[in-house]
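Novice: Curious how this folds, go ahead:
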Amino acid sequence: MKNKFIKIFCIAIVGAMTLTSCDKGFEELNTNPNALTDPAVKSMFTLAEIYVDGQDFSNTRGNNYYAAQIVQQFSSLGGPGSKYTYSSEYSGSLFGESYGKGLNQIFQLLSVVKDTPENANMIQSLRIMKVFMFQKLTDTYGEIPYFEAGKGYNGNVFSPKYDTQEAIYNDLLKELDEAGDALDANKPFVGNADLYYQSDVTKWKKLANSLMLRVAMRLSKVNPAKAKQYVEKAVAKGVFTSNDDSLVLKHDAGPQGVKTNPITSSWVRNDLNGGDGNVKFSKTYIDFLKNNNDPRLRIYAKLEATGDNSPASQQGLANDAKEFPGGDKKMFSDPNTSTVLRLDAPTLIMSYAEVKFILAEAAVKGWNVGGSAQTYYEDGVKAAMNILTIFGDKVPAVTTTEYNTYIAAHPFKTAGTEAEKIEQIITQKWVVLLFNGFEAFSEYRRTGYPAIVPVNDPTGETKGTVPRRLIYDQSELITNAANYKEAISRQGLDLMTTRIWWDKQ
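Specialist: From the prediction side, this is the model:
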């Protein structure tokens, strides 16, 4: 299996050499593809899958340093997410890389693949991948170029207009609804060029419906009727039913920067420094696991300098810290390089546990999702613990006994208020969303959970309030100025404190 993955990946990289993709803007996204006379569509498809969850550039800067530190999964003394400071390169990284690489790849492939029955499943899966990328973008920034993005391939639109988030969300739901229904197990796919599910159409359908859950629940405050409608529709169509359905992208240990995990590899290469690095687990995250005797702590964390992963030894860095208490960085917890921070650690893009937590929240709201909030919550916690086996066997997996002990000590608050129940659900989702800071940041803004204490640092941009968005890639002020100005005239100033459309108090 490993050799097969390497072969597919290498083919994808060769295919990528026919493309122009860099980390900045719409010139790349709207490049005319006429030079592609005989595109290797399967290798292009593979590369599109690799790009969906971002590369080193956006994951280091936007995910690890901004989003994940804002929601206090990680911390660093000078991290812009920890102190709510502004860095144009870091804040705009997701914007530039997404349009310059992932969406560029998807739109270019869609421009050369003929709409035939033989290509139908490929086209539908590309629509689903496109939703993944656009939702992350619009959730991070608000209004973004959407309907005109990629029109340079067939419409000569090189300065795409920004669209309202409401219009974008309406289309994201439509795309998932249509694409999921159009997937057909009786039609060809791409074989093992599909790194996600090896062309298993049933799993792709579940992915489309599970992503519909995520997209729909984001509307819970701004349009609860529509959120309910599409959550119930997704459940009726069929969502993830086990950890085997989770969207996991496998990686290899080398060559570095080509096939390694884009979230972890830069951290290991540049920031770990034998435990003497500046980026550490947040005290908020470690304390939650430690104070609740969470068996996942030994899998997630260790002191890199000594290799000690015992829960009692773990210590997180406060997000408002101006120095390391005691002066020894090596005494603070790093992500475990035997498990989650391996160079070849798989990327958990969307998990069965997340689906269960969405269903638990929907049940709390009284929506028709076919089960109780308590059962969905308990199944979600169990799935979140069990999924950690994807990170290998160097650290003992969570046992059934450990899970049962944990749930007995932290039962679902069946007699609690709706707010108390949702806080319990979202806090568990925050734990499993480790290394998916963008999604955790979105869920925090939607729900207000987990209950983190804001940082009030004099260097910050928000006057001690948790940021509500990131600032656009500033190249837009030059390359797409008129449309950028129109967007901020509708949405509000391009500041970290400006709330986006679905972010209601």
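Novice: going forward, measure contacts between C-alpha atoms and count neighbours the same way
Specialist: OK.
Novice: Give me the most central residue, this structure.
Specialist: With distances taken as Cα atoms, centre = their mean, Asn436 lies nearest the centre of the chain, 4.3 Å away.
Novice: let's see this one next to it:
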Amino acid sequence: MNMKRFLSIFFVLPLVFVSCDLTMDEVSQDVNKPTQVHPKTILTQLCITTFGIEYYGVQPYRLAWQWDQRGGGGHFNFQRRNFISEYRRVTWCYDMVREAERLNDPRYIHLAAYFRASWIFDTTRLFGDVPYTEAAQGRFDDPNFSPKYDPQEEIVAGLLRELAAANEALGDYDNTKIDGDVIFGGDIRKWRQLINLYRLRILINCSMKQTIAGERVGELFAGIVGDPEGNPIMGALSDSAIRDEKGNMENYKYYNDNNFVSSYRISKFVVDWMRERGDMRLPKLAEMMIKLDGKNADPTDLANYKGVIPNPGATGDNNNTDMEDGSQSRLKSKWYLEPVGPSAMNIGYPEQEFILAEAALRGWTDDDPETHYLNGIRAAHEFLGVSSADTRAYLGHEKVQFKGSDTEKLGKIITEKYLNFFMQGGNEAYFELRRTGYPDFSAYLTHNTDQIYNDGYLPLRYRYPQSEIDNNNAQVSEAIKRLDKGDDRNSRMWLLQGSDPLFNPAPFPFRYKN
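Specialist: From the prediction side, this is the model:
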């Protein structure tokens, strides 16, 4: 027997004998796949996806007409979509809880409540009733393929309770640092501020409701802001949940999409609003008109910017002249061209101040709404690096000043909030348009009765995933019964079943389709 064959038999035979003692389940196990991980690793991944603008894609910003195609034609053809991405993150939250329990570190458990609330509240606002109490809790050894769909009011009430409990529990750890936190550097108190801001975000989304599970919305809101020691909130832009990309050379551009160069253009609404008011955020959000490329034009001259009409009722030629002669502005190249993307703020201090301004305007608190309105604008400008002198000039503009009827004041608050969400904030700009009727796009858009444009009405929701219709029919059918028009894009979910005296009296797009 030659030496090569001898060695081959020598090493293989023990493996054969050993394998005879193993069950099929044991043989099938991947010994290289970890069965446990430190919760800090999961926290990092949740931070990256929850606070990163690229994980929401670019479509939410088109739906709210922050940009459109060079010829226009953004439309309302909402159909079905899945919610796999959202519930995958919810699953990670439960993974983090289990790993935190294993290591006996409750801080990660309480932080998981924030991320779970964030993804579930986003999902319920997109669809209506969705899985909540039984969502994403199944394990490989005990899967649950048919979770129940909780009524939206119960989801909202439950999330508020969970966030309140998380804030209170984390109060015992204010002076500690938590590992894996790439947003606040482990600062627990800043996480409490964020959690409380999210409670305020949920409540302001209930502006058409009087009560939540028997408790008055305004009183719940006032109870949070009226107890700054027990419920700390943000005090400056630096408290915001900003995903800073400095030093992260792995992030090569947020959006690797040639359409940013060849097709996507900032909307005429945004350009005109900023140009009329001397808003120096415009050069931070858009490039000058294409025809000025290489012409040494002045980027601080706002006349050098022009947007595309994002018209769902467009005839197809109302943007042609500007398109052909280069009189359109691309989105700023920082999102698609620079090696390291810009800092992202999906939720932060500017939004908090606009929420507080609206709450005060509604009489939920005794605060001065104008003070919070101005704070929000200043912080939004600061985030984009606008000089204090340019910000002061903007605030002094007659069209920016906090004047008019309460409805008009709400329009100013929401429009500034909308501009703060430009290419960040995920679906928030759309949710605000749906909730308040602002911004008012009526000067830029025309009524079109083509069904693909939903007859000029704003779709109120996505239809439930086909996979749920097929595989969880009994549960999703109960949720569909609670919608006023069934599983339709124009059905009103619980959050939208009510009235609001401050709602835009003549919104475009129209809101409710009969």
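Novice: hmm, back to that, thought the residue nearest to the centre of structure 1 was touching Ala68?
Specialist: Yes - here Asn436 of structure 1 reaches Ala68: they are 7.3 Å apart, a contact under Cα atoms under 8 Å.
Novice: So the residue nearest to the centre of structure 1 versus Leu348 of structure 1, what's the distance?
Specialist: 8 Å (Cα to Cα, to the nearest Å).
Novice: swap in Ala312 of structure 1?
Specialist: For Ala312 of structure 1, the distance to Leu348 of structure 1 equals 27 Å [Cα to Cα].
Novice: Which one's more surrounded, those two?
Specialist: Remark: of Ala312 of structure 1 and Leu348, Leu348 carries more neighbours, 21 against 11, as counted by other Cα atoms under 10 Å.
Novice: what does that one align to in structure 2?
Specialist: Aligned counterpart of Leu348 of structure 1 in structure 2: Met345 (TM-score structural alignment).
Novice: how about the residue lying closest to its match once chain neighbours are set aside, secondary structure?
Specialist: The shortest distance from Met345 of structure 2 to any non-neighbouring residue, by Cα to Cα, 6 or more residues apart in numbering, is to Ile242 (4.6 Å). Here Ile242 of structure 2 takes the strand state, with states given by DSSP: H, G, I helix; E, B strand; the rest coil.
Novice: ok, now which ones touch Ile242 of structure 2?
Specialist: Residues in contact with Ile242 of structure 2 (Cα atoms under 8 Å, 6 or more residues apart in numbering) are 51, 183, 343-348.
Novice: how close does the aligned partner of it in structure 1 sit to Ser43 of structure 1?
Specialist: Ile242 of structure 2 maps onto Val248 in structure 1 when the alignment is built from TM-score structural alignment. For Val248 of structure 1, the distance to Ser43 of structure 1 (Cα to Cα) stands at 19 Å.
Novice: Over to Glu175 of structure 1?
Specialist: Taking Cα to Cα as the measure, Glu175 of structure 1 falls 24 Å from Ser43 of structure 1.
Novice: give me the stretch of structure 1 that the lengthiest helix in structure 2 matches.
Specialist: Secondary structure assigned by DSSP state H gives helix 106-127 as the longest helix of structure 2. Across structure 1, the stretch matching helix 106-127 of structure 2 (TM-score structural alignment) is residues 120-141.
Novice: What's the average distance for the matching stretch when superposed on structure 2?
Specialist: Once the two models are superposed, stretch 120-141 of structure 1 sits on average 1.2 Å from its counterpart in structure 2 (mean Cα distance after the TM-score superposition for structure 1).
Novice: I'd like the distance from that stretch to the chain centre, please.
Specialist: 12 Å (Cα atoms, centre = their mean, to the nearest Å).
Novice: got a list of what the alignment partner in structure 1 of Lys190 of structure 2 touches?
Specialist: Superposed on structure 1 with TM-score structural alignment, Lys190 of structure 2 falls opposite Lys203. Contacts for Lys203 of structure 1 (Cα under 8 Å, 6+ apart) come out as 197, 245.
Novice: Then Gly25 of structure 1?
Specialist: Counting by Cα under 8 Å, 6+ apart, Gly25 of structure 1 makes contact with 95-97, 99-100, 475-476.
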